[in-house]
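S.K.: Got a predicted structure plus its sequence, pasted below:
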Amino acid sequence: NELMASENPGEEIILADSLIRLNENLIYDTLLMRTLLHNTGLQIASKNQDISELDYKIIESRAYPYLTMSTGYGYTYSGYGTGDLQNQQVHGMNYGLTLGMDLFDGFNRRREKSNARIEIENREIQYRQVEQSVKADLMTIYYAYENNLNRLRLEEQNLEVARENLEIAVERYKLGDLAGLELREVQKSLLDAEERLISVKYQVKLAEISLLQISGSIMDYL
């Protein structure tokens, strides 16, 4: 506490757990379903499809008859300073309806509809491209996740063997049956095994986070 300049030297300090907590139960089919529903790239591509279809409907609606309504209120005051005429006030509401239809616009609407159809098709192609790309990325990351899990189990076994070897080496050293240099080699083997295990855990965690991110489930991690 003193070294950290704590205001309360007697305050109990609880260290955060630095262990790498892994989720070894991620299932590909579940991740794929979540990806198709919640992936950000797919959602954007889907919204673009909706927008292009709405644009087409707007253009198409211009061929329909239209009805407009207008209303207004008028007030007029006329004041006469001389003569026999009295001041006059005129007020009242007026309204009207207009029914119309565009008969010919120089083929502009036909051209706009054609362009809008092409845009819808392009958005559909873009969505499929994004979908295939996302699926490929998901599969690649999941394979890396599975491979690293297999490596993790192997390194856990190697670590257990290294610990047993160290116990045996220490006993032999106590009995004078093992030189100090050989004992240090066994100790180094244990440290190497621990380092490899931490490295593999890190790789598993990276793959796990990437899977949650691509499937739109990153909040499960946070």
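M.R.: The structure has been received and is ready for your questions.

S.K.: Only C-alpha atoms from now on, for both contacts and neighbour counts.
M.R.: Noted.

S.K.: Centre of the chain to the helix or strand containing M33, how far?
M.R.: Here M33, judged by DSSP states H and E, is contained in helix 28-38. Offset of helix 28-38 from its chain centre (C-alpha atoms, centre = their mean, to the nearest Å): 12 Å.

S.K.: Ok, stretch 87-104 next?
M.R.: 53 Å.

S.K.: Ok, stretch 110-124 next?
M.R.: The chain centroid and the centroid of stretch 110-124 are separated by 29 Å under C-alpha atoms, centre = their mean.

S.K.: How about it, which residues are buried there?
M.R.: For stretch 110-124, a neighbour-count test (16 or more other C-alpha atoms under 10 Å) marks 113, 116-117, 119-120, 123-124 as buried.

S.K.: same deal with stretch 194-203?
M.R.: In stretch 194-203, counting by 16+ other C-alpha under 10 Å, buried: 194, 196-198, 200-203.

S.K.: Mind putting these into a markdown table with distance to H38?
M.R.: Formatted as a markdown table, the buried residues of stretch 194-203 follow (distance: C-alpha to C-alpha, whole Å):
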| residue | distance to H38 |
| --- | --- |
| E194 | 38 |
| R196 | 35 |
| L197 | 33 |
| I198 | 32 |
| V200 | 29 |
| K201 | 27 |
| Y202 | 26 |
| Q203 | 24 |
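
S.K.: Below is structure B, check it against A:
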Amino acid sequence: MNSIIIKTIKNSQLIVLGLLCLSFNLKAQDNLSLKDAIEIGLKSNFQIQIAGKNIEVAERNNNWLEAGALPSISANASQGFNWSDNNNPASFIQGTSQSNSLTYGADLNWVLFNGFKVKISKDRLQYLQEQSEGNAAVVVENTIQSIILGYYNVLLQQEKLNAIHKLLEVSSDRYKYMQDKKDLGSASTFDLLQVKNALLTDSTNYLMQELAFKNAQRNLNMLMAINVENKYVLTDKLEHTKNLLSIDGLKEKMLSNNQTLKNQYINQNILKKDKNLMRANLFPVFSFNTGTNKTISGFKGNSISGESINTSGNESFTYYANLSLTFTLFNGHKTHRAYGNLKIQEEIADLTINEMELSLTNDLISAYELYSARTAILYLTKSTLENAELNLQIATEKYKTGSISSFEFRDIQTSYLNTAATHLESVFNAISGNTDIVRLTGGIIEDFK
């Protein structure tokens, strides 16, 4: 394509041929709708996969065993060997002797009461799982919003490219027309140079816009976490229909559905459970312990009379059961201080929620007003674009009849291009504004569920 543009000075028809070839190549590519792009992104995005693993860990931890509801059972075994050399005449055992023992058993420990820590810990584990799910939901929201804007940005750059393409075709026809007039002697070299400069400018703008279009495509592929070199034909249109929105309804929906706010509520609940766990340390701990041990022992040596002593296979069994009550009477008020600090942390969490609600309300009102302004601008630019297209058609006919100069015609061309770009950007801005509102009100996941 670059070589085609460079050769436009010698043969402008190659530009149109190159653009037609580009259109043919695009048709051979796979189609991609916005829904498909989001589905691909949700399946492939690395941050979503990481968040999913965090949820899996939280789900595995959320059980009564982790909370300490059931007893712990342990097994133990020990083997001992002893050798001694006794030369004391008063000792019953003389000379070298050896003894051995094997002890094994099992032990059960069960905390029957510890200030309701088990129930509190289980509730806390549930909130930790919900926290992981909430964090994952935020990642999903970010991914969906990024893919939506990335998808429509590709369409925006493509439509801009089409607008420059249209202008480039007009400049190409104009250059050919002026070249024919010069060959017939009815146009000067100066007029031809003016037309050629316009064609070169449009060719340069086309190349730069083509680069912006390719960059937008690669960025969309990155957001979908796929090969950045993949190319698609986007099937959705760069268009937006204004939604009738009520600011009061949006506020209510935001306060109940905004995921960031919901996550803060979960954090507050976790702090409450932490505070209750610390308060549970003020209660006594009542526990039960039971178990059994078996010991097998043996001895080999000589008595003072020189008689050999050899015993083996001696066995003994021990059974035990204990109940214990532990109560911390004083530990330097560490528990009380820690409990007081957690109460302060809970108050900080309440203040954070109030601040977040106020901040989100302000963001929502700003987003609503911005969206309203952008939709109004969208309809204004649409009318302006229709006028610019009609003006360009009229100017083309007038230029061919010599009613306007090449400078005037070029001004009309430039005005059309600027108007088209402004309209396309206003469509994208309206879509972006609507997406921000949907995200703030917590509906972006529901819309693409």
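M.R.: Right, received. Where do you want to start? As the structure is a computational prediction, the values presented were derived from the model and not from experiment.

S.K.: which parts of the helix holding M33 of the first structure are buried?
M.R.: If you call a residue buried by 16+ other C-alpha under 10 Å, then helix 28-38 of the first structure has these buried ones: 31-32, 34-36, 38.

S.K.: Show me where the stretch 251-400 of the second structure has its helices.
M.R.: Under the criterion DSSP state H, counting those that start in this stretch, the stretch 251-400 of the second structure contains helices at 259-280, 334-401.

S.K.: between the first one and helix 247-257, how big is the angle?
M.R.: In this structure, helix 259-280 of the second structure runs at an angle of 40 degrees to helix 247-257, with axes from the mean of the first three to the mean of the last three C-alpha atoms, to 10 degrees as the basis.

S.K.: how big is the offset of helix 259-280 of the second structure relative to the first structure?
M.R.: When the first structure is overlaid, helix 259-280 of the second structure sits 1.9 Å from its aligned residues on average, using mean C-alpha distance after the TM-score superposition for the first structure.

S.K.: Which one, of the helices of the stretch 251-400 of the second structure, ends up nearest to N219 of the second structure?
M.R.: Closest approach to N219 of the second structure among these is made by helix 334-401 (24.8 Å; C-alpha to C-alpha).

S.K.: After that closest one, which helix or strand is next? Please name it.
M.R.: Scanning forward in sequence from helix 334-401 of the second structure by DSSP H and E, the next helix or strand is helix 406-440.

S.K.: Go through the very next helix or strand once past that following helix and flag the buried ones.
M.R.: The first helix or strand that comes after helix 406-440 of the second structure along the chain, using DSSP H and E, is helix 444-447. When burial is assessed from 16+ other C-alpha under 10 Å, helix 444-447 of the second structure yields the following buried residues: 444-445.

S.K.: Against N150 of the first structure, how distant is the closest residue to R151 of the first structure other than its chain neighbours?
M.R.: Spatial nearest neighbour of R151 of the first structure, excluding adjacent residues (C-alpha to C-alpha, 6 or more residues apart in numbering): V200 at 6.9 Å. Per C-alpha to C-alpha, to the nearest Å, V200 of the first structure is found 10 Å from N150 of the first structure.

S.K.: quick one, which of the helices of the stretch 251-400 of the second structure is packed in tightest?
M.R.: helix 259-280 (a mean of 19; mean count of other C-alpha atoms under 10 Å).

S.K.: Mind giving me the packing neighbours of that one?
M.R.: helix 117-183, helix 334-401 (3 or more C-alpha pairs under 8 Å, 6 or more residues apart in numbering; DSSP states H and E).

S.K.: is it possible to export those to TSV including distance to L238 of the second structure?
M.R.: Shown next, in TSV, are these (distance: least, C-alpha to C-alpha, whole Å):
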stretch	distance to L238 of the second structure
helix 117-183	6
helix 334-401	12
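
S.K.: Of all those helices, which one is nearest R439 of the second structure?
M.R.: Using C-alpha to C-alpha, the nearest of these to R439 of the second structure is helix 117-183, at 7.2 Å.

S.K.: That closest one versus helix 406-440: what angle between them?
M.R.: Using the same axes, to 10 degrees: helix 117-183 of the second structure against helix 406-440 is 170 degrees.

S.K.: corresponding residues in the first structure for helix 117-183 of the second structure?
M.R.: Aligned using TM-score structural alignment, helix 117-183 of the second structure spans no residues in the first structure.

S.K.: Please apply the same query to stretch 79-99 of the second structure.
M.R.: Going by TM-score structural alignment: stretch 79-99 of the second structure matches no residues.

S.K.: Quick one: residues contacting A106 of the second structure.
M.R.: 73-76, 291-293 (C-alpha atoms under 8 Å, 6 or more residues apart in numbering).

S.K.: Please confirm that it is located within a strand.
M.R.: Yes: residue state for A106 of the second structure (DSSP: H, G, I helix; E, B strand; the rest coil) corresponds to a strand.

S.K.: The aligned residue in the second structure for Q157 of the first structure and K166 of the second structure: what is the separation?
M.R.: Counting by TM-score structural alignment, Q157 of the first structure corresponds to S383 in the second structure. Look at S383 of the second structure and K166 of the second structure: by C-alpha to C-alpha, they are 19 Å apart.

S.K.: Checking the closest residue to V139 of the second structure other than its chain neighbours next. Helix, strand or coil?
M.R.: Nearest residue to V139 of the second structure, sequence neighbours excluded (C-alpha to C-alpha, 6+ apart): I48, at 6.2 Å. Taking three-state DSSP as the rule, one finds I48 of the second structure in the helix state.
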